[in-house]
Structure formats: structure tokens, C-alpha cells
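Chemist: structure for this input, please:
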Amino acid sequence: MVKRAIIAGTGALPALLLAGSPAHVVSFDDVPPDLPGMARLIPARFEKLGKLFYDLSVAGVREVAFAGAMSRPVLDPGQFDAATAALVPRLTAAMAQGDDALLRDVMALFEERGFAILGAHQIRPDLVAEAGALCGPAPNAVDVARARAVLDALGPLDVGQAAIAAQGQVIGIETLQGTDALLQYVAATAPASGGVLVKRPKPGQDLRVDMPAIGPRTVHLAAEAGLSAIEIAAGAVLLLDRAAVLEACAETGLALWAAA
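Modeler: Sure, this is the predicted structure:
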């Protein structure tokens, strides 16, 4: 019996977790995952969490993993089941505190019902990198230090997981819009001649959910923004298709390093 379920959002990660590791797939109505022909589908609605917990238990699921992008839903109170209606005050309070607080509370709801939460890196350890060079020379140490300092300072405010520095100046910070939007903004407003994108989890972030990630598109957008390197946190940033990421680095000449 399959004992694991993937709470699937959009993007490449759900398919990567399913590769070679059978699991049920929870697909919410408003967030169709890019998994054509998938088996063991458990349909779900955000307004009916009680039914989802029941369906998971009936399917014999004991472990769940959150994978892929998922925006905050617009809820229809008329569709709430009894379990979800009882949770509304708790979830409303969590939403008011930011994404990290909301994710922690959602994970707690699953754990309170006996489900173990797995991180993507626990299912696919090959999706994270050990410290060292993945491609190219070491990034500029001054720019790395500057970007890291900004992330350390903003982490408690639940702002973002990436910053860009060039020639010692911060030229972009990730916010709710994400890393792609950050890189496109820099390309349009302050294209750098060199510079480093630093991507790291927020201090104290639970890496079982919403672990930072980069993919080949990240590399190409970084190159378009004029950057020379990307530094990621070793063991704490997902490479969404390592081979494709390294191929993109080779094509663009962008360096990629993992650091503690």
C-alpha cells in the first residue's frame, strides 16, 4: 500500500518527487498540477479539509509532502465542511502573520491528525547540493556578503529568500512576487555588469515546506539581468532538475556555487 501523498501545486517539483517513488497525489480544484496521466489522484477543495483528512486516512496515507507553487485561495464560506469551518479563526490568524506562519499552521493541522510531514530533500536528497562549486569560479565575496547580510536582516520579517548585489551594492530583493520577478525587475531597471544572486532559506525556516528552489529558468533570467554568479545554501536549496540547471550554467557562462 502506498503510504505517502504529495500535496501538489504547480511547477516541476511534484513530478520530481513522484519519479521512482510512488505516492498518492492531492490535487486542489484551483491548482491543477502538471502531471498528465497520474494515478492515485485524491481531488480536494480548500473549503473541505475535513474530507481531505478522511480521504487520506482511508487511502492509508501516513506521510505527506508539500510540493510546488500554491497561491492563497479565495475561499467560499458556503462550501465549508464542519472541520474547515471550525478552523477558520485559526487559519485567519495565521494568514495575518505571513506565509511562514500560515505554512507552519497548515503543517500542524496535518501533524495533529497523525500525518508525518516530509521535505522534498528527504524524498529526493539528490535535489540539493553539497557545499562547493557546481559550475564556474567562486562568486564575488563582497557581493555575496552584502546579499547575505540583507537576507539575514529581513528574514525575521518574512520578506523573501533571495537578494542580488553587484559591486557591493544591493540592487534587488525578493518579495512576494518571487525570484523570477526579481530577476526580471533587475534586468529592466538595473542590469548589472557582474553581480551575484544569493538564494537561501530564511533564518529558522522549516525546510520541509517552501524550501527555496532554482531551475534552469532562474539561470537564464540571471544571465539576462547581467549577473555572473548564483550562490545557494548547501543542502537547503532545491535544484529543480540538476542536469538542466548545470546545462543552463554552461550555456550562459554563469557560475553556480553552494555554500554553508
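
Chemist: C-alpha from now on. contacts and neighbour counts both.
Modeler: Noted.

Chemist: show me where this protein has helices.
Modeler: 13-18, 49-58, 82-95, 99-112, 120-123, 141-154, 179-189, 216-224, 242-252 (DSSP state H).

Chemist: right, so of those, which gets closest to residue 201?
Modeler: helix 141-154 (8.8 Å; C-alpha to C-alpha).

Chemist: second input sequence below; structure requested for side-by-side comparison:
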Amino acid sequence: MTRIAVIAGKGHLAPAIARALTDPAVYALDGFAPEGLDHKTFRLERLLPFIDDLIDQGITQVIFAGAIRRPRLDPEAFDPRTAQMVPRILMAMQSGDDAALRTVLDIFEENDLSICSVQEICPDMVPDAGILAGTPSAADKRDVQRAAQILAGTGGLDIGQGAVVAQGLCLALETLPGTEAMLHFAALHADMRPNPDGAKGVLYKAPKPGQDRRIDLPTIGPDTVDQAARAGLAGIAWEAGGTILLDRAETMRRAEAAGLFLWAVDAEA
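Modeler: The predicted structure follows:
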């Protein structure tokens, strides 16, 4: 049986993936260790020796799971082989998160390691189209459509994967601080909705257009529901087949308790 390496980042995704695998080899980039998950660390400055170690263990597949920010690089920590890649790595990091991640994937693949997606390992974590809780109103559906249009327009700028829209107006966009910060910002500006008695607003998440879907898919879970409820939103929607849903049963339970809808939207509909 092929052993899979999990490159774990922060958050709940990496532990969920590790639990779904038999005897995974779990690693984390130094400084971005996942909580509650046994792992070994590695440094980007020694990327090629790390890849050699994976291959020596008979590992042929790798899955990336969890949040990782761009690390600070120590010029003195590079081994000679990885040092030859410094211009390539730095150029990618300056081009944005997508370019940086794509370059890292390329390096793994160039060394005969294939990249698995979450959908391959845990297909139930990437829901197909359908309503999982509550019922979005006609106004909510219009806000979801508007949010999808906004993310389609901003995706090429490599900004984020989420937007909050209420009554056709964008209250917040996800940027580097993440979803929780976006929803907190939306809560602070909820009074900017034109009609106080109108649609409360929605959170919508989707991959960036053209994104490599084997890595860095948007993620929703129980904490997202709590944050959306505090922001006073009507519900959460996301692109079906392109968004990870953590702990589906608990997420649905919290949504129903808070009176929020959960909707995996068919992007082609």
C-alpha cells in the first residue's frame, strides 16, 4: 500500500485528512505546525533534502492540508541544491500565493512525487450541489449570485476566496487575514445595509478562477457558522465541488440552531 505524506498547515483540515489515512507521514513547515497532530517539521530552505527523505521512505504521494503563510527565508540555511532554486522560489513568492504554491507543487512533481487532492482522499469533504440546512430566500440567492460575480472578478488578483454580500452590496472581501477577520469586519458594518429589514446578507466562498484545486481550496466548518451568525448573516453558500466542508454533521447542526442556511451552489447552473 502506498504511504502518503501530509504536508500539514494550521487549522482543522490536516488532522481530518490524517485521520482518514492509514499510517500517514505528517510534516509541517517550520513555524506553521498544526495543533493536536503529531508531526515532523521541515524548512523550505532545505526543500530538496526533505523531498529526498520522503522518497527514501517509499512515499510517492503528497497531500497539502491546512493554512500556510509565506515563511521568512534564512539565506544561511539553504543547502547547496535548494540554493540553486532561490531565484525561482523568490520570483514565485513575489507573484502571489497562487504562483508560490504552484511552484512548490512543480518542484515536488519534478522529483516524482504526485500531489493528491482532498477530493481524492476524502470526497465527502467536498460536497456536491445541494442545500444542507435552511432555505435561502430569493433575495439571498441574488446576493449569492452577486458574491460569485465579485469573486470571479477579483480572483485573478489573488486576493482571497470569500465575499460577504447583503442586498446586492459587498460588505467585505477576504484578504490575507482570512475568513474570520472578514466576517468580523462585516459585522462591524452590518448597519450599512440599505434596508435594515431587508436581506441580512450571505457569505460566499469559491476557488479562484484557474486555481489548482489540489491545494488551498476554500474551507468552511463549524467555526465559520458561528462567525457568520455573529455577523448577523442569513447563511453560507459556496461553490459545489470546489470547497471543503469540515465536520459536516456539526456544521449542519450549528447552522440549523442559528437559523442559517448552508448551500453548495452548482457553479454551472
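
Chemist: hmm, back to that, Serialize the helices of the first structure to JSON lines and add fields for distance to residue 74 of the first structure and mean neighbour count.
Modeler: Output for these, formatted as JSON lines (distance: least, C-alpha to C-alpha, whole Å; neighbours: other C-alpha atoms under 10 Å):
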{"stretch": "helix 13-18", "distance to residue 74 of the first structure": "23", "mean neighbour count": "21"}
{"stretch": "helix 49-58", "distance to residue 74 of the first structure": "15", "mean neighbour count": "16"}
{"stretch": "helix 82-95", "distance to residue 74 of the first structure": "12", "mean neighbour count": "14"}
{"stretch": "helix 99-112", "distance to residue 74 of the first structure": "15", "mean neighbour count": "16"}
{"stretch": "helix 120-123", "distance to residue 74 of the first structure": "26", "mean neighbour count": "18"}
{"stretch": "helix 141-154", "distance to residue 74 of the first structure": "28", "mean neighbour count": "18"}
{"stretch": "helix 179-189", "distance to residue 74 of the first structure": "23", "mean neighbour count": "18"}
{"stretch": "helix 216-224", "distance to residue 74 of the first structure": "29", "mean neighbour count": "22"}
{"stretch": "helix 242-252", "distance to residue 74 of the first structure": "34", "mean neighbour count": "17"}
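
Chemist: reformat those helices as JSON lines; add distance to residue 70 of the first structure.
Modeler: Output for the helices of the first structure, formatted as JSON lines (distance: least, C-alpha to C-alpha, whole Å):
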{"stretch": "helix 13-18", "distance to residue 70 of the first structure": "12"}
{"stretch": "helix 49-58", "distance to residue 70 of the first structure": "16"}
{"stretch": "helix 82-95", "distance to residue 70 of the first structure": "14"}
{"stretch": "helix 99-112", "distance to residue 70 of the first structure": "11"}
{"stretch": "helix 120-123", "distance to residue 70 of the first structure": "15"}
{"stretch": "helix 141-154", "distance to residue 70 of the first structure": "23"}
{"stretch": "helix 179-189", "distance to residue 70 of the first structure": "15"}
{"stretch": "helix 216-224", "distance to residue 70 of the first structure": "19"}
{"stretch": "helix 242-252", "distance to residue 70 of the first structure": "22"}
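
Chemist: just tell me which of those helices ends up closest to residue 259 of the first structure.
Modeler: helix 141-154 (10.3 Å).

Chemist: so how far is the closest one from its chain's centroid?
Modeler: 20 Å (C-alpha atoms, centre = their mean, to the nearest Å).

Chemist: cool, stretch 204-217 of the first structure as well?
Modeler: The answer for stretch 204-217 of the first structure is 4 Å, by C-alpha atoms, centre = their mean.

Chemist: how near is the aligned partner of residue 215 of the first structure in the second structure to residue 27 of the second structure?
Modeler: With TM-score structural alignment as the criterion, the equivalent of residue 215 of the first structure in the second structure is residue 221. As judged by C-alpha to C-alpha, to the nearest Å, residue 221 of the second structure and residue 27 of the second structure stand 23 Å apart.

Chemist: for residue 166 of the first structure, which non-adjacent residue is spatially closest?
Modeler: residue 195 (3.9 Å; C-alpha to C-alpha, 6 or more residues apart in numbering).

Chemist: I'd say the one you found and residue 143 touch.
Modeler: Yes. With contact defined as C-alpha atoms under 8 Å, residue 195 of the first structure counts as touching residue 143 (6.6 Å).
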